[in-house]
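Peer 1: My questions are about this predicted structure, shown below with the sequence.
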Amino acid sequence: MKVTIIGSGYVGLVTGACLAEQGNNVFCLDLDPKKIEILNSGGVPIYEPGLKEMIERNRAAGRLQFSTDIAASVAHGDIQFIAVGTPPDEDGSADLQYVVAAARNIGRHMTTPKVIVDKSTVPVGTADKVQAAITEELEKRGLEPELCSVVSNPEFLKEGAAVEDFMRPDRIVIGTEATPAGLRAKEQMRKLYAPFNRNHERTYYMDVKSAELTKYAANAMLATRISFMNELANLADLVGADIESVRQGIGADSRIGFGFLYPGTGYGGSCFPKDVSALSKTAKEHGRELKILDAVEAVNEIQKYILVEKIEQRFGKDLSGMKFALWGLAFKPNTDDMREAPSRVIIAELVKRGATIVAYDPVAMPEAQHCLELDFAGNSDSLQKVSMVANPMNALNGCDALVIATEWKVFHTPDFDQVMQKLTRPIIFDGRNLYEPATMKELGIEYYGIGRHN
């Protein structure tokens, strides 16, 4: 099948590469010429395990191409995926300007029937706006609006496991309308996703608005579990309980399960923060407060400061002259995504208190450097207090303590003898509960986890 992907960012690249892998002819569009130049020269502008190899394989086979040519992209695909960004607006709502612009471009150039697929994470009612924008452009040209049908097909991709999630999905959600055009679009989508349903049917068909809400509901539920566990972990610290024992005790209940029950320094990334905020904003627009989600957001913001509070309790508020090693910069492992990363809050707060930071991350350091330059814009003195090294052990040299912000596998079993030798004091502030307090105590390491009672 001929497929166009509008937007060659995280979702667009993964979607395009994986659909090409199934034998489809995929045209990926992006209006950023630098990004397209990188892709056409064999590079990939994001880090995602397995994605680069898949892109190379399908480009070589002629099934995947990248371009900035809007007219060519519309002409190419019978199915047009809109996978552009929907950043949060100032009021917390999703900014749909890029989605609507993509829709208008389709309406300006299409001459044959198209299935338009909202792949971007968008609030309920967006499909109506996309349809309206395309219809307006078609009517300007004297064409029938029945030429297109808008489908909602939200993505459920975990950063760091996105290729695997797409190729072996636990569910595929497709929202269509019960109109002749909608039924034709449903059949086209069924054909496109047939290779992913060979073992068993994974597709859930529903109306468009239900599909749009499903995506937000899923992310809001996961974010809620994280904030819930963080609240319990903070309480465990106060009452002397061990949150790991609590996690195992409640996770064993089949009604609850273990997923997303890991306390830490709060969630970040491109999805949970903006999706929780956007869903709450949508509710307010309809005269309803989602009090649980407002609390989820508030807890998450507080949690990003939890390691700083523990460091203050140990060393005091004035950290002048102190140096901290920081392991992990990305908001989660297996990605270089620094959006809403807790490490940015930790770095800013420690520097504000006079400390210097030596950081290491397996893949996110270039992106982290760019983000920190934005965070410390106009304050070069603060920026100079943060350095990065190419080896995690080298980050420890002469530092007063180790701070862990991301649970990369490389941090799970370090040489603790070396850790103790390199640090001036054997102290670890573990924001991801990678280590057992009892083991740390036996080694002579002063250990501070999240809700872990020694």
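Peer 2: Ah, there it is.
Peer 1: Every contact and neighbour count from this point should use C-alpha atoms.
Peer 2: OK.
Peer 1: Which residue ranges of this protein form strands?
Peer 2: 2-6, 25-29, 64-67, 79-82, 114-118, 148-152, 172-175, 203-206, 323-327, 356-360, 386-388, 401-404, 427-430, 446-448 (DSSP state E).
Peer 1: Of these, which is nearest residue 43?
Peer 2: Smallest distance to residue 43 across those (Cα to Cα): 11.8 Å, for strand 64-67.
Peer 1: Contacts for the closest one, please.
Peer 2: In this structure, residues lying in contact with strand 64-67 by Cα atoms under 8 Å, 6 or more residues apart in numbering are 16-17, 20, 25-30, 36, 39-40, 55, 58-59, 73.
Peer 1: cutoff 7 Å now
Peer 2: Outside strand 64-67, the residues within contact range by Cα atoms under 7 Å, 6 or more residues apart in numbering are 20, 25, 26, 27, 28, 29, 30, 36, 39, 40, 58, 59.
Peer 1: that older thread, next, format the strands of the chain as JSON lines and append mean neighbour count and distance to residue 295.
Peer 2: Output for the strands of the chain, formatted as JSON lines (neighbours: other Cα atoms under 10 Å; distance: least, Cα to Cα, whole Å):
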{"stretch": "strand 2-6", "mean neighbour count": "26", "distance to residue 295": "35"}
{"stretch": "strand 25-29", "mean neighbour count": "26", "distance to residue 295": "39"}
{"stretch": "strand 64-67", "mean neighbour count": "22", "distance to residue 295": "42"}
{"stretch": "strand 79-82", "mean neighbour count": "27", "distance to residue 295": "32"}
{"stretch": "strand 114-118", "mean neighbour count": "25", "distance to residue 295": "29"}
{"stretch": "strand 148-152", "mean neighbour count": "28", "distance to residue 295": "29"}
{"stretch": "strand 172-175", "mean neighbour count": "22", "distance to residue 295": "28"}
{"stretch": "strand 203-206", "mean neighbour count": "15", "distance to residue 295": "30"}
{"stretch": "strand 323-327", "mean neighbour count": "26", "distance to residue 295": "29"}
{"stretch": "strand 356-360", "mean neighbour count": "25", "distance to residue 295": "32"}
{"stretch": "strand 386-388", "mean neighbour count": "18", "distance to residue 295": "33"}
{"stretch": "strand 401-404", "mean neighbour count": "25", "distance to residue 295": "26"}
{"stretch": "strand 427-430", "mean neighbour count": "22", "distance to residue 295": "25"}
{"stretch": "strand 446-448", "mean neighbour count": "21", "distance to residue 295": "26"}
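Peer 1: this is the comparison structure:
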Amino acid sequence: MKLAVYGDTVAALTTAAVLADTGNQVALVCPGDTQDILNHRLAVEPGLEPLFEAARQAGRLKLTTLEQVVDRPVHFFVMRPEQQAWAEQLAGRLAQGVGPCTLINRATFPIGTSEALQARIQTDRSCVLVVEPDFVPEGRAVHAFTRPDRILIGTDSAAAEALIRELYRPFNRNRDVIQVLSPRAAEMTKFATNAMLATRISFINEMAQLAEALDVDIEQVRQGLGSDHRIGFDFLYPGLGFGGPNFARDVARLADTLRERGVDGTMLEAVLAVNEAQKEVLFRKAWQHFGYELQGRVFALWGLSYKPLSASVENAPSVPLAQTLIAQGARVRVHDPAATAAFVAALPKRLRHQVVVCDTPEAAVEEADGVMLLTEWKCYWHPDWEALKGGMRTPVVFDGRNIYPPERVRQVGFEYYGVGRR
């Protein structure tokens, strides 16, 4: 099948690479000159670069322009939410092509956008729009795309449903994971999904605050909650809140939609408020531990990206935490396997020279007064505490993801602060 994919996101690159890998002829259309962006995203996302390059070498995947693919029968929109204007422009141009077409929108645009896009492509060409919400997470995009828990198809067209079922047949063999909804229901489901997951995160973080006030170990509470089959353990980890480009944006947009429709959005607003406050947890703990004076203190930040296996620091706690520490007179040393460049770029220019970027976690801890774990990359799970202790000025661990056993760390001679831990 001849397809065109539009976008330069990880989801777009994954869509193009995986569909080309299953034998389709795929053309990738990116906005402007994005080769550096593509190279970076391909290199960071596990398993994506070899799949992408193999498809290119086989001649099944190529980078091209809209004019070369406008007449293709299938088009995927997988661009960023802020690129809605580009999507509308593309839809208008596709309507001028030759032959019937199916436009599959995997981008997360506001609820109702599908109707506007459908109106743009409703011409003599006989085009139909399908909403297929993107549930592919960064860090495991290829795995999630090829082994989906669900594929939602928002369409009223039997022909479009049949086309997508055939296209996704290689990923829909063990059991039927395809569900057909109305286009607007599919749009809403994407926002509701992220809002539900964000709510779970803010809930357990609020419980962690209560656990500290009651001198209870939140890990015991988490185990008790998660073992209830109605609740489960997913997204039930206390920490520094959620970041990244999706959750906060989608929850805020859903709250706005509630207000616009005259529905009370208090709960979602509280989810966002709890999350923003949670990003300050480690600073507050350090501030109290050092007697409300951080002038001259040195802190090592382990993990800068908003989650492991990502190079993005969008809405991550690392940037505001570093800024706050520097504002209090502290010095900051940082390490991350993939996100140091994005982290430095996200800092105000006047502060960049005050941050020391280190090649290893151990180097970041040298002469530090405390190590702050922000992102639970695998390289941070089993540090040599004895060796680290010898190079630190004051051995203190601020565990923002609760990955370290408190008793083990304290036995080595560190003071330990987790999120709701005893």
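Peer 2: That came through fine. Just so it is clear, the structure is predicted and the values come from calculations on it, not from any experiment.
Peer 1: now the strands of structure 1 as a markdown table including distance to residue 305 of structure 1?
Peer 2: Shown next, in a markdown table, are the strands of structure 1 (distance: least, Cα to Cα, whole Å):
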| stretch | distance to residue 305 of structure 1 |
| --- | --- |
| strand 2-6 | 38 |
| strand 25-29 | 40 |
| strand 64-67 | 41 |
| strand 79-82 | 36 |
| strand 114-118 | 36 |
| strand 148-152 | 37 |
| strand 172-175 | 36 |
| strand 203-206 | 40 |
| strand 323-327 | 15 |
| strand 356-360 | 16 |
| strand 386-388 | 18 |
| strand 401-404 | 13 |
| strand 427-430 | 12 |
| strand 446-448 | 14 |
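Peer 1: For residue 436 of structure 1, which of those strands is the nearest?
Peer 2: strand 446-448 (8.9 Å).
Peer 1: Pull out the buried positions in the helix ranked longest in structure 1.
Peer 2: In structure 1, taking DSSP state H as the definition, the longest helix is helix 208-239. Buried residues in helix 208-239 of structure 1, defined by neighbour count with 16 or more other Cα atoms under 10 Å: 208-216, 219-220, 222-237.
Peer 1: Over to stretch 137-145 of structure 2?
Peer 2: In stretch 137-145 of structure 2, counting by 16+ other Cα under 10 Å, buried: 138, 139, 141, 142, 143, 144, 145.
Peer 1: nearest residue to the equivalent of the second one over in structure 1 other than its sequence neighbours?
Peer 2: Taking TM-score structural alignment as the alignment basis, one finds that residue 139 of structure 2 is matched in structure 1 by residue 160. By the measure of Cα to Cα, 6 or more residues apart in numbering, the closest residue to residue 160 of structure 1 outside its immediate chain neighbours is residue 334, 4.4 Å from it.
Peer 1: What does that neighbour correspond to in structure 2?
Peer 2: Matched across to structure 2, residue 334 of structure 1 falls on residue 309, judged by TM-score structural alignment.
Peer 1: Which ones among the buried residues of stretch 137-145 of structure 2 lie within helices?
Peer 2: If you go by DSSP H, the buried residues of stretch 137-145 of structure 2 have 141, 142, 143, 144, 145 in helices.
Peer 1: Look up how far residue 197 of structure 2 lies from the third one.
Peer 2: Translated: residue 143 of structure 2. 20 Å (Cα to Cα, to the nearest Å).
Peer 1: try residue 29 of structure 2
Peer 2: For residue 29 of structure 2 relative to residue 197 of structure 2 (Cα to Cα), the value is 32 Å.
Peer 1: Can you tell me the closest non-neighbouring residue to the residue of structure 2 most remote from its centre?
Peer 2: Relative to the centre of structure 2, the most outlying C-alpha is that of residue 124, 39.2 Å out, by Cα atoms, centre = their mean. On the basis of Cα to Cα, 6+ apart, the spatially nearest residue to residue 124 of structure 2 that is not a chain neighbour turns out to be residue 95, at 7.9 Å.
Peer 1: Which neighbouring residues are in contact with the equivalent of the one you found over in structure 1, exactly?
Peer 2: With TM-score structural alignment as the criterion, residue 95 of structure 2 lines up with residue 107 in structure 1. Residue 107 of structure 1 is in contact with 134, 135, 137, 138, counting by Cα under 7 Å, 6+ apart.
Peer 1: rerun that using 6 Å as the cut-off
Peer 2: 134, 137, 138 (Cα atoms under 6 Å, 6 or more residues apart in numbering).
Peer 1: okay if I get those as CSV plus neighbour count and distance to residue 441 of structure 1?
Peer 2: Compiled in CSV, the contacts of residue 107 of structure 1 are given as follows (neighbours: other Cα atoms under 10 Å; distance: Cα to Cα, whole Å):
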residue, neighbour count, distance to residue 441 of structure 1
134, 27, 64
137, 20, 68
138, 23, 70
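Peer 1: Residue 440 of structure 1: which of those residues is nearest?
Peer 2: For these, the minimum distance to residue 440 of structure 1 (Cα to Cα) is 61.0 Å, reached by residue 134.
Peer 1: What lines up with that closest one in structure 2?
Peer 2: Using TM-score structural alignment, the equivalent of residue 134 of structure 1 in structure 2 is residue 121.
Peer 1: Now do the match of residue 334 of structure 1: how many residues are near it, please.
Peer 2: Residue 309 of structure 2 has 20 neighbouring residues, counting by other Cα atoms under 10 Å.
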